[in-house]
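1. Take this sequence and fold it.
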Amino acid sequence: MATPGSESIWLWLGTAGMTLGTLFFIARGWGVKDEKEQRFYIITIFITTIASAAYFSMATGFGLTQVEVGTQVLDIYWARYADWLFTTPLLLLDLALLAGANRNTIYTLVGLDVFMIGTGLAGAFASSAPARIAWWAISTVALLFLLYFLVEALSEAAKTQTESVRKLTNTLRNMIIVLWLAYPVVWILGTEGTVGFLPLYVETAAFMVLDLTAKVGFGVVLLRSHSILEEAGQTTPAAATAD
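-> Alright, predicted model coming up:
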């Protein structure tokens, strides 16, 4: 299936942006020797690599299908959900490792995230408008639980980190909160939510900008300081005394 021309430009821009981000992260992390720091580069590089492949598939028409909803035929970019299913847990893993979160916290975050994406995918393929909106509501509630847990758990975990690591954790956490809250708004107002207030090309452009900011932008902020990443996992003297 061919990608509609008006949306194609945004998908190719997304492909280029994710690819350039991947190359930038590879170049920046090339000489990193510290193993703890390397893991942040590895995770972040996989995030943008997966996203660039997903955008390429959408731009070339492979990641596109159609779903009949009543009298409407909706263009659904299923590759977008495949992207999110892999990249959003990796984003949370990056953030959780920076904050020094324990495994149970990571498992909970990833579980909520996968449930959120899975129910969103169900909404994208539902064949009636009420069912689509119901699945959207379920996915959005899961997102709210996820963000609440993100604030509570990571704030607690980051208390034992150095001040610079805490500040970076808070910055990235706030980025995720703001950006991720925008996704369900674009979805419900766009063609997939059947409201159609946002035409497909605007919806595609909005998702592309959000994706680039949430992945490449997130990575740039995370990896901008080698010294802060080296501090990740080091407890402050006060925390060590309390332990």
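2. Going by C-alpha atoms from here, please, whenever you check contacts or count neighbours.
-> Fine.
3. Skipping adjacent residues, who's closest to Leu229 in space?
-> Counting by C-alpha to C-alpha, 6 or more residues apart in numbering, Glu37 is the residue found nearest to Leu229 once chain neighbours are left out, at 5.6 Å.
4. Could you look up the SS state of that neighbour?
-> What DSSP: H, G, I helix; E, B strand; the rest coil gives for Glu37 is helix.
5. got the contact list for Ala122?
-> By C-alpha atoms under 8 Å, 6 or more residues apart in numbering, Ala122 lies in contact with 132, 135.
6. change it to 10 Å
-> Ala122 is in contact with 131-132, 134-136, 139, counting by C-alpha atoms under 10 Å, 6 or more residues apart in numbering.
7. follow-up on the earlier one: the residue nearest to Leu229 touches His226, doesn't it?
-> Yes: contact status for Glu37 versus His226: in contact at 7.5 Å, counting by C-alpha atoms under 10 Å.
8. what residues do those two have in common as contacts?
-> Joint contacts of Glu37 and His226 (C-alpha under 10 Å, 6+ apart) are Gly29.
9. check contacts around the closest residue to Val73 other than its chain neighbours.
-> Spatial nearest neighbour of Val73, chain neighbours left out: Val67 (5.7 Å); criterion: C-alpha to C-alpha, 6+ apart. Shown in contact with Val67 (C-alpha under 10 Å, 6+ apart): 73-76, 124-128, 192.
10. Could you also give me the structure for this next sequence, so I can compare it with the first?
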Amino acid sequence: MISPEQVAEMLYSASTTSKPGPFPTVVPTPTEYQLAGETGHRTLWVLFVAMTITTAVFTLLSWNVPVSRRLYHVTTTLMALVSALAYFAMAAGHASSLSCHAVRDPHRHGIPDTFHDACRQVYWARYIDWLLANGLLLLNLCLLAGIDGAHTLMALVAHTVGVLAGLFAAFGKEHTAQKWGWFTISCLGYLFVVWHVGLHGTRAVQTKGARMSKLWASLAIYSLAILAAYPIAWGITTLARKSDVNTEIIVFAVLDILTKPIFGLWLLISHRSIAESNIDLAGYWSQGLSSEGRIRIGEEE
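-> Here you go, the predicted model:
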């Protein structure tokens, strides 16, 4: 027979074991920072030195060239100089900002999901470099082929739109139509560049002889292929964030080496041996554009 004391003890133990336990707590995830490391910083300084040396070399190559024939020397030197300044700004840490977006942290057992910020370092000086230096590269191709001013201007405008759209996309919100919309506009800008430079340049250069056509075709195919690699690498690294910042820096450093020092040296060496590539600007440097055909008010015939 069970005593009353045993019944009370059983009821007490049952009541204590049926008490609900404490609710699980959620520790918030701290802000995630994707920044350049030691490898990235070293790469930026190496590129600054490389672009500075390239600027000096291009300057020395123009030393014995007449002023009237220094057009390509001036443009290639400015390409390297702009890139050197941009890399100095990035290496010194004065040309980058953080692009942040919210990342969802899923939880189980009916606990609501939480969010944390992921902030990636974006070097905005890189876009200034691309806008100016790569714009000079396209100008060289247009001048070399003899493309008319209208198509040259449109090619440079399309290039400007493409670079600015890329900058807006880099700071756009993650996984939004706005961000990838800017990316699409940037790609369309590149296609317009190919249209104005590639198509019209092929037609214009044919009047300058076989040697000039061969040189221009080689430079154009090389340059436009490298420029096409920029939005591909940029979409994978900066927009999709499939790589760390160090890898992004190295990838763009390689592309910048291909578009500034190598292209510039190739152009200057080949330019010396082909007379058809010369553009005589003696009159323009000293007197400006020709005044023939201007209408002067107040003059009598």
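11. any chance you could map the strands in the first structure?
-> 65-69, 72-76 (DSSP state E).
12. Dump these to JSON lines, plus distance to Ala153 of the first structure.
-> Formatted as JSON lines, those follow (distance: least, C-alpha to C-alpha, whole Å):
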{"stretch": "strand 65-69", "distance to Ala153 of the first structure": "38"}
{"stretch": "strand 72-76", "distance to Ala153 of the first structure": "35"}
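13. in the superposition, what's the average offset of stretch 179-189 of the first structure relative to the second structure?
-> After superposition onto the second structure, stretch 179-189 of the first structure sits on average 1.0 Å from its aligned residues (mean C-alpha distance after the TM-score superposition for the first structure).
14. residues of that stretch that come out buried?
-> Going by neighbour count (16 or more other C-alpha atoms under 10 Å), the buried part of stretch 179-189 of the first structure is 180, 184, 186-189.
15. Sitting in helices, which of the residues you listed do you find?
-> 180, 184, 186-189 (DSSP state H).
16. Got a ChimeraX select line for the buried ones in the contacts of Ala122 of the first structure?
-> Under the burial definition 16+ other C-alpha under 10 Å, those of the contacts of Ala122 of the first structure that qualify are selected in ChimeraX by:
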select :132,134,135,136,139
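17. check contacts around the aligned partner of His175 of the second structure in the first structure.
-> Mapped onto the first structure by TM-score structural alignment, His175 of the second structure lines up with Ala129. Shown in contact with Ala129 of the first structure (C-alpha under 10 Å, 6+ apart): 69-70, 72, 123, 135, 192-195.
18. Determine which two of those residues are furthest apart.
-> Using C-alpha to C-alpha, those reach their maximum pairwise distance at Gln72 and Trp135, which is 18.3 Å.
19. So which of the strands of the first structure is nearest Thr87 of the first structure?
-> That would be strand 72-76 among the strands of the first structure, by C-alpha to C-alpha, at 19.0 Å.
20. Stretch 21-29 of the first structure vs the second structure, mean deviation?
-> Overall, stretch 21-29 of the first structure averages 0.9 Å from its counterpart (mean C-alpha distance after the TM-score superposition for the first structure).
21. Onto which residues of the second structure does that stretch map?
-> Against the second structure, stretch 21-29 of the first structure falls on residues 54-62 (TM-score structural alignment).
22. What are the contacting residues of that stretch?
-> So stretch 54-62 of the second structure is contacted by 48-49, 51, 53, 69-84, 257, 260-262, 264-265, 268-269 (C-alpha under 10 Å, 6+ apart).
23. Leu93 of the first structure and Arg173 of the first structure, how far apart?
-> 12 Å (C-alpha to C-alpha, to the nearest Å).
24. same check, this time on Thr15 of the first structure
-> 25 Å.
25. More neighbours: Glu37 and His226 of the first structure, which one.
-> Glu37 (20 against 14; other C-alpha atoms under 10 Å).
26. The more buried one: what's it in contact with?
-> Applying C-alpha under 10 Å, 6+ apart, the residues contacting Glu37 of the first structure are 29, 98, 223, 226-232.
27. again, but for Leu144 of the second structure
-> 72, 138, 201, 204-205, 208, 212-213, 215-216, 219, 267, 271, 276-279.
28. got it, and Ile257 of the second structure?
-> 47, 50-51, 54, 80, 83, 263.
29. Likewise for Gly37 of the second structure?
-> 244-246.
30. Ala150 of the second structure -> the first structure?
-> By TM-score structural alignment, Ala150 of the second structure lines up with Asn104.
31. What are the boundaries of the helices in the stretch 51-200 of the second structure?
-> Assigned by DSSP state H, counting those that start in this stretch, the helices in the stretch 51-200 of the second structure fall at 71-91, 125-129, 135-145, 149-170, 177-193, 200-205.
32. For the fourth one, give me the average deviation versus the first structure.
-> After superposition onto the first structure, the average distance of helix 149-170 of the second structure to its aligned residues comes to 0.8 Å, using mean C-alpha distance after the TM-score superposition for the first structure.
33. returning to that earlier point: drop anything exposed from the contacts of Val67 of the first structure.
-> 74-76, 124-128, 192.
34. Can you tell me which residue sits nearest the middle of the second structure?
-> A centroid search over the second structure (C-alpha atoms, centre = their mean) returns Tyr127, at 5.0 Å, as the residue closest to the centre.
35. any idea how far it is from Ala118 of the second structure?
-> In terms of C-alpha to C-alpha, Tyr127 of the second structure sits 22 Å off from Ala118 of the second structure.
36. same question, Gly198 of the second structure
-> Counting by C-alpha to C-alpha, the gap from Gly198 of the second structure to Ala118 of the second structure is 40 Å.
37. Between those two, tell me which one has more neighbours.
-> The neighbour comparison of Gly198 of the second structure against Ala118 (other C-alpha under 10 Å) goes to Gly198, with 22 against 16.
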